[in-house]
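Asks: Below are the sequence and a predicted model for it; my questions follow.
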Amino acid sequence: MQRVNIQAIEQQATVTLAAWSVFEVQLPHEAAPTWHLCGFRLETNRGKVSSAISAFDPYTARCITRSGNVYELYGNPGANADALATRGVWLRMNQVQHDLDVTPAFLAYLQQGGQS
């Protein structure tokens, strides 16, 4: 399981995701699996997939990704057809053969304060 830093994230979100989920992949250029957000971006009304999650604030429901974007998770996890289609394209572009939904593990990890 990827270790996600738990930290206060006070920056304004640049992306707000509804109907979000978290998935794990092994990218060809990475030594270890990474976790990514997928959801429906409210600012653009389109699906969105993030770069690898690097930190999460359970109090503000915000994540920082490796690219430096700040994501705010809106509402509960869920699914959206456009987000799932975007995820499929992202997986093909990144030559990923297998992905794993880790949303329940992500939620449990956060409830435990980042302890594995």
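Replies: That came through, no problem.

Asks: contacts and neighbour counts: CA atoms only from here.
Replies: Fine.

Asks: Report the central residue of this protein.
Replies: With distances taken as Cα atoms, centre = their mean, residue 37 lies nearest the centre of the chain, 1.8 Å away.

Asks: which residue packs closest to it, ignoring adjacent ones?
Replies: In this structure, residue 37 finds its nearest non-sequential neighbour in residue 22, 4.7 Å apart by Cα to Cα, 6 or more residues apart in numbering.

Asks: can you count the residues close to that neighbour?
Replies: If you count neighbours by other Cα atoms under 10 Å, residue 22 ends up with 22.

Asks: State whether the residue nearest to the centre of the chain and residue 24 are indeed in contact, as I suppose.
Replies: No. The criterion here is Cα atoms under 8 Å, and residue 37 misses it with residue 24 at 9.1 Å.

Asks: Against that first model, consider the following:
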Amino acid sequence: MTVWNVASIDDRPELELVRWRIMRTNLGDMHFVGCETLGHNGRVSSTITDFDPAVARGFTRSGRVYLLSGPSGFYPAAQYVWTRWCEVNKVSAFVDISLDAVPKSRDRISS
């Protein structure tokens, strides 16, 4: 698998993820990890700066808006990108906080 740069914020200011997770690193920052609906590629966001669990919408340091659709879940391509991202950014540990951050994520229906 290959990892590449993403479209600019100007080109894609908003992005929808399915089979998403929210990861907290040993450095204390949090990231969205999941499958983007356009192209079905694995995706890792920059650091989350604001998140509203009631509407499953978050903002990241880059300025991009992420919409989390459906329940949290695992997506192999997203896991691959996350693993590579952790290696590049020297993240030695992380925890999946998806169910703590969005407790009702299991009950939500994909749009």
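Replies: Perfect, I can see it now. On a predicted model such as this, the values are computed, not experimentally measured, just so you know.

Asks: Do you know the score for how well these two fit?
Replies: The TM-score (TM-score structural alignment, normalised by the length of the second structure) is 0.75; 92 aligned residues with a Cα RMSD of 1.7 Å.

Asks: List the buried residues for the host helix or strand of residue 17 of the second structure?
Replies: Following DSSP states H and E, one finds residue 17 of the second structure within strand 14-25. Of all the residues in strand 14-25 of the second structure, those buried under the rule 16 or more other Cα atoms under 10 Å are 15-25.

Asks: Dump those into TSV; add distance to residue 73 of the second structure as well.
Replies: Putting those into TSV (distance: Cα to Cα, whole Å) gives the following:
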residue	distance to residue 73 of the second structure
15	17
16	14
17	10
18	8
19	4
20	5
21	6
22	10
23	12
24	16
25	18
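
Asks: which residues of the second structure fall in helices?
Replies: 76-88, 98-101 (DSSP state H).

Asks: shouldn't residue 85 of the first structure be in contact with residue 47?
Replies: Yes. If you go by Cα under 8 Å, residue 85 of the first structure and residue 47 touch, sitting 7.5 Å apart.

Asks: So for these two, which sits in the more crowded spot?
Replies: When neighbours are counted by other Cα under 10 Å, residue 85 of the first structure and residue 47 differ, and residue 47 comes out ahead with 22 against 14.

Asks: Aligned counterpart of the residue nearest to the centre of the first structure in the second structure, please.
Replies: Counting by TM-score structural alignment, residue 37 of the first structure corresponds to residue 32 in the second structure.

Asks: Also residue 67 of the first structure?
Replies: Residue correspondence, TM-score structural alignment: residue 67 of the first structure in this structure matches residue 62 in the second structure.

Asks: Please consider this matter closed, and thank you.
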